[in-house]
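Novice: Below are the sequence and a predicted model for it; my questions follow.
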Amino acid sequence: MSEKGSQKRIFDFSLLRRVFRFAAPYKKKFYVSLVLAILLAILSPIRPWLIQVTINDWVPKGAAATSLLTKVDIVDIVIWITLIQVGLLLVEVLFRFYFSFLTAWLGQAVVKDLRVKVYKKVLGLNLAQFDTTPIGTLTTRTINDIEAINDIFSEGLIPIIADLLSIIAILAFMFWVDWRLTLISLAPFPFLIIATYYFKESVNKSFIRVRNAVASLNAFVQEHITGMSIVQAFASEERQFNKFKKINREHRNANVKAIFAYSVFFPLVEIVLAVGTGLMVWWAATHALKLEGQEAQSLIGKMISFYLCLNLLFRPLRVIADKFNVLQMGMVASERVFKVLDNDDYIKTEGTYAPEQVKGKIVFDHVSFAYVEERYVLKDISFTAQPGETIAIVGHTGSGKTSIISLLNRLYHIQKGTLSIDDVKIEEYKLDVLRRNIGVVLQDVFLFSGSVLDNITLRNAAISREQVIAAAKMIDMHDFIMQLPGGYDYNVMERGSSLSLGQRQLLSFIRALLYNPSILILDEATSSVDTESEILIQKAIDKLIAGRTSIVIAHRLSTIRKASKIIVLDKGEIKEIGNHDELMKNQGFYYKLHQMQFEKQGVM
């Protein structure tokens, strides 16, 4: 998002209303915070007024009193007024504490709800979104940007309202006491307004740059830490480090520019306050010579109360521009977060058909699919897999093999044709039911940081340890797991880096077996493992596919001889369908693939 575009949307009140809809469940606390803001504004000028009353009314009376009794009474009144001020100060402190706590609590409550909603949305996005959007960017939207929305409540709109009400109350009191002295004291005020405007604009631009730099940093670091093995294998450390330094330098420069604006603005506020105080003293001094007695005494009370009022007035003015920038940054962040929530690239249609278990008949009927419009990677695909049948799909890299299984799981939309399971279109199935009945074992097995047991069950509490052990024994993995330190409680580390590729593959087989799917998809499960692991995996495959409809994407043609039907793909089109013997007799695409592969291995 460009800076210019971001600034245009900052003042979109519909966006602000949308943020505050998330506060609807907590509206009582929101209204209480507004009431506290009003009470704090009312309390602001009371203490300066009491001091003025004390100096103007009671101190002169005490000095002029002729009897000891009268002086004692006046002293008691002054003490009582002082105690009232102390009490008001304590009340104000309590109100301010509860106000700050309430607005911060409100912000965190909204952040919690919003983060849950965003993460749920991310979970439901089509995989195409993850193909085109850096993971670090989505991380920034889910963590950093949502945290910035908290500031709309804790440091943004509600505190700004409280400060504005306080400023209005103090100004009203000052004009009520002496409008001429008020105008003199606030004579430099227009300069502060101009300075505040330029400060706000400068910091706003810097903060937008900071947000963009943070997103770039997150995306870069996440991507390169994930691909660190590639970076190191190709000796690219220095080049990537220089790129990181460039992004980090932009982040620093944006922050330094904001710091410079703060460094100029806050001393300027102090100067304006000092000039206002000086003008007040100058005006009072020029008029004091013309006044006598009670009027001269009242001028002293006015000056002291005005000095206190100026400090109370400039206290919120020091931070209101900063709070407005916080509000703006919260709005920028909310716009980005709502772009995720408004993303309509997800499975829009979900049916209601929810059988306990499917039989496993699969029909592709003239299916065409493209990741990008009109650039079809599958073209007019038609085939049928009967329940319990094993279908193998072969072809060169990029022929569309993996795209077929992605469509079967409804990870992407079909542009043309229909795909059905048990003669029911997959659009009519409930997504969780559909995916629960399809087990997938991918070539690149992803394991999460956690125990072996957690990775097998995916933390599904309904699956017991005994069930996991039984499944592991079924594919001869139990003894291997028990040899690990801690057995089933062994921490596999992030991405399963502490296990070999074959071991990770076998763990994914246990996972698939536990969920007992009616349809099993094996995506090149033996393409990158050694011979010993391949033998173990092949045995596991034989046990897994028994009694299930299976689609096997094969890289090694030796693993699919037993398939009842082999589909040969080339550039997204089906070139041949048949079993191994039939296709070898035809001497077509499959025959050529077979010959090429076995010639490379030195086998004919």
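Specialist: Structure received. Just so we're clear, the structure is a prediction, and the values are computed from it rather than from any experiment. Numbers count the residues shown, from 1 in each chain.

Novice: For the rest of this, base every contact and every neighbour count on C-alpha atoms.
Specialist: Will do.

Novice: mind listing the helices for the stretch 451-600 of the chain?
Specialist: 452-457, 465-474, 478-483, 501-514, 531-545, 580-586, 589-600 (DSSP state H, counting those that start in this stretch).

Novice: same question, the stretch 151-300 of the chain
Specialist: If DSSP H, counting those that start in this stretch is used as the criterion, the helices of the stretch 151-300 of the chain fall at 157-177, 179-185, 189-226, 228-233, 237-288, 293-341.

Novice: right, and these - which one's nearest residue 558?
Specialist: Taking CA to CA, helix 228-233 is the member of the helices of the stretch 151-300 of the chain nearest to residue 558, at 30.4 Å.

Novice: that older thread, could the helices of the stretch 451-600 of the chain go into a markdown table alongside distance to residue 128 and mean neighbour count?
Specialist: Putting the helices of the stretch 451-600 of the chain into a markdown table (distance: least, CA to CA, whole Å; neighbours: other CA atoms under 10 Å) gives the following:
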| stretch | distance to residue 128 | mean neighbour count |
| --- | --- | --- |
| helix 452-457 | 25 | 22 |
| helix 465-474 | 33 | 16 |
| helix 478-483 | 36 | 14 |
| helix 501-514 | 24 | 22 |
| helix 531-545 | 30 | 16 |
| helix 580-586 | 34 | 14 |
| helix 589-600 | 30 | 16 |
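
Novice: To residue 200, which of those helices lies closest?
Specialist: Evaluated with CA to CA, those place helix 452-457 nearest to residue 200, the distance being 49.9 Å.

Novice: Show me what the helix or strand hosting residue 111 packs onto, helices and strands only.
Specialist: Using DSSP states H and E, residue 111 sits in helix 68-124. Helices and strands touching helix 68-124, by 3 or more CA pairs under 8 Å, 6 or more residues apart in numbering; DSSP states H and E, are helix 27-43, helix 46-53, helix 59-64, helix 146-151, helix 293-341.

Novice: where's that helix relative to the chain centroid, distance-wise?
Specialist: Going by CA atoms, centre = their mean, to the nearest Å, the spacing between the C-alpha centre of helix 68-124 and its chain's C-alpha centre is 31 Å.

Novice: A further structure is provided below for comparison with the first:
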Amino acid sequence: MENNSKKYDKNLYKRLLRYAKPYLLYFISAIAIILVIVVLELYQPVLLGDAVDTFLSQYGSKGNPVLLDRTQDIEGVVKIGGIYLLTVIIIFFLNYAQALILSFAGQKIIYNIRMEVFANLSKLSLSFFTKSPIGKLVTRVTNDTEALNEMYTSVIVNVLKSCFVLVGIIITMISYNLRLSLYTFTVIPFIMLFTFIFQNVSMKIHRNIRSKISGLNAFVSEHVSGMKIVQIFAVENEVLDKFKNENEKLRNEHMKQLFTFSIYTPTNFLMNITATSILIWFGGKMVLEGIISIGTIVVFQRYISKFFEPIQELAEQLNIIQSAAAASERIFDLLDEDQEIKESENPVEMDEFRGSIEFKNVWFSYKEDEWILKDVSFKVNPGESIAFVGATGAGKTTIQSLICRYYDIQKGEILIDGINIRDIRISDLRKNIGQMLQDVFLFSGDIKSNIRLKNENITDEEIFEASKYVNADNFISRLKNKYDEHVIENGTAFSSGQRQLISFARTLAFKPDILILDEATANIDTETEVLIQDALRKIMKNRTTLIVAHRLSTIQNSDKIIVMHKGEVREEGTHQELLAERGIYYKLYKLQYEERGHTSL
């Protein structure tokens, strides 16, 4: 199991690097700049060593005295100081240039990843969203993608820089003195051991942190959306306790992370002091023996300091890489999520429908062997209005969802204009079917944007016309900003009836060939319903319409009524025909009739 995890991690990093491939030139440029920076940084200690040996020490190489004119000493020191300052300035501007290049490339990569994640998210079937908390999905699109940003903008190239610096220091130190180098390198195995342990512990913590953040976001999203229920039942304290528990879990993971770093960083510092102590002990002896110069000690001391800087940086960069890996696991899980509703290899393009619909022996279940529809067959002719009635769970709403192909059936066929809906291009299928649901969702923006829904082909005049058609203009025209009135998320500032009227206008603006009304008038008051019914009579004319309604009084004029019972079609006919049969429909109608205070039909 562990081996599989390691293999998966390798594939994970390869996959992350693929996103950087289109910007390879940027990364090559940054690496070239960093190579120059590394050379200059490695040259700086050499300048200091030369200054000490040539101008500040009484002894040159192997203890031989060096006597120079004091003016020459000053000029020499100033010259070396000027060169050192020049390297500092050049390094500053080169660092700025490579940071700019990497930031540009990194932001483009993150933009592309975020677009890919959201695009894939929008193609997933409704069944995926019913089992996935919204807060966790939001975390993947925002927080998790942002966690990758620093990896691309700094880590990838700076890891190479740290490696270049380490290799350069080792080679340069060996070229100065192999024996003294080997003494100071005795700390390297311990550093590698501590870093390996740190990496493994830190990776587990990062995975837990990403998971806890996702869970906390999901909790907040769910309870903010359901805050009205929380307050109605006065369970604020219980919810707060649950939030405290989730928050505590996240804090504990962060504390583990801090604890891990609080051990690793001082350990790294201890190794630095140990290496310096080894240098002073053995290097001092070698200076006294005339084997090396004081300048060499200075060079080694500077290199030892620089040696531990990239190691510390590598640990921090490793931390970022692990955070990015943990985030990318979650992102790729989402990108790899199977799109249950797949486009046909050669989809049929249909700009408009005539409006015939046919179910042929359709079987469907959300869960295996728990059939919601059982061998359902019926036919709707173009322009007909068909109503579906039955008890809750009979399969009425499921039929509407299957026609729009939000789910795929297990057996049978669904045909529109004689073509299997699996063969019709999904975008054509859905844009030609207008759905008006009981629960209306409005997006933040204004009324016009909620009717247009980003479709710029719908003009303002068409929006006004559709609104007047469904009598939505009656209340919109009384608003302060009319069609530019601000809408907050889900349109909570509007009544249920007003939101429904906007939904009707939205559907009509898209000019669908087939209409689906799923309890579309359930939340509308009697006065508003009169206006809606008037509009419906007009928009249903010469347009195939499927209606789901519990109030049977709203469907009496339908061309045909289909009675569903436990996933099967049990009765078909007009209102009067079904009443005459005295079956399920008759019982339902009689029950509703008596609830209104009537004693007979």
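Specialist: Nice, thanks for sending it over. As the structure is a computational prediction, the values presented were derived from the model and not from experiment.

Novice: Find the residue at the geometric middle of structure 1.
Specialist: The centre of structure 1 sits closest to residue 142, judged by CA atoms, centre = their mean, with a distance of 0.6 Å.

Novice: Can you report how many residues lie near residue 387 of structure 2?
Specialist: Burial measure for residue 387 of structure 2: 29 neighbouring residues, criterion other CA atoms under 10 Å.

Novice: Does it fall in a helix, a strand, or a coil region?
Specialist: With DSSP: H, G, I helix; E, B strand; the rest coil as the basis, the three-state label of residue 387 of structure 2 is strand.

Novice: Now do the same for residue 467 of structure 1: its match in structure 2.
Specialist: When structure 2 is aligned by TM-score structural alignment, residue 467 of structure 1 is paired with residue 462.

Novice: Quick one: residues contacting its match.
Specialist: Residue 462 of structure 2 sits next to residue 509 when contact means CA atoms under 8 Å, 6 or more residues apart in numbering.

Novice: again with the one 5 residues further on
Specialist: Applying CA under 8 Å, 6+ apart, one finds that residue 467 of structure 2 lies in contact with 473, 501, 502, 504, 505.

Novice: Let's see that with 6 Å instead.
Specialist: Residue 467 of structure 2 sits next to 473, 505 when contact means CA atoms under 6 Å, 6 or more residues apart in numbering.

Novice: and what of the one 10 residues further on?
Specialist: If a contact means CA under 6 Å, 6+ apart, then residue 477 of structure 2 has no contacts.

Novice: let's see 8 Å
Specialist: Residues in contact with residue 477 of structure 2 (CA under 8 Å, 6+ apart) are residue 483.

Novice: any idea how far it is from residue 174 of structure 2?
Specialist: Relative to residue 174 of structure 2, residue 477 of structure 2 is positioned 84 Å away (CA to CA, to the nearest Å).

Novice: same for the helix or strand containing residue 407 of structure 1, what does it pack against?
Specialist: Residue 407 of structure 1 is part of helix 401-408, with elements assigned from DSSP H and E. Here helix 401-408 of structure 1 touches strand 375-385, strand 390-395, going by 3+ CA pairs under 8 Å, 6+ apart.

Novice: How many residues are close by residue 240 of structure 1?
Specialist: 15.

Novice: same check, this time on residue 80 of structure 2
Specialist: Neighbours of residue 80 of structure 2 (other CA under 10 Å): 17.

Novice: Contacts only, for it.
Specialist: With contact set as CA under 8 Å, 6+ apart, residue 80 of structure 2 has these partners: 47, 51.

Novice: at 10 Å instead, please
Specialist: Residue 80 of structure 2 sits next to 44, 47, 48, 50, 51, 74, 86 when contact means CA atoms under 10 Å, 6 or more residues apart in numbering.

Novice: Identify the residue of structure 1 aligned to the fifth one.
Specialist: Matched by TM-score structural alignment, residue 51 of structure 2 corresponds to residue 54 in structure 1.

Novice: number of nearby residues for the residue nearest to its match when sequence neighbours are not counted?
Specialist: Among residues not flanking residue 54 of structure 1 along the chain, residue 78 sits closest, at 6.6 Å (CA to CA, 6 or more residues apart in numbering). Other residues near residue 78 of structure 1 number 20, with proximity taken as other CA under 10 Å.

Novice: Run a quick neighbour tally on residue 414 of structure 2.
Specialist: Applying other CA under 10 Å, we find 24 other residues in the vicinity of residue 414 of structure 2.

Novice: Trace it over to structure 1, please.
Specialist: Residue 414 of structure 2 maps onto residue 419 in structure 1 when the alignment is built from TM-score structural alignment.

Novice: what about its match, distance to residue 551 of structure 1?
Specialist: Residue 419 of structure 1 is 15 Å from residue 551 of structure 1, where distance means CA to CA.

Novice: and what of residue 504 of structure 1?
Specialist: Residue 504 of structure 1 sits 20 Å away from residue 551 of structure 1, taking CA to CA as the criterion.

Novice: same check, this time on residue 347 of structure 1
Specialist: Residue 347 of structure 1 is 23 Å from residue 551 of structure 1, by CA to CA.

Novice: And the two? Which one has more around it.
Specialist: A direct count of neighbours by other CA under 10 Å for residue 347 of structure 1 and residue 551 places residue 551 higher, at 25 against 15.

Novice: what do we get in structure 2 for that one?
Specialist: Structural alignment places residue 551 of structure 1 opposite residue 546 in structure 2 (criterion: TM-score structural alignment).

Novice: One more: residue 96 of structure 1?
Specialist: Aligned by TM-score structural alignment, residue 96 of structure 1 pairs with residue 95 of structure 2.
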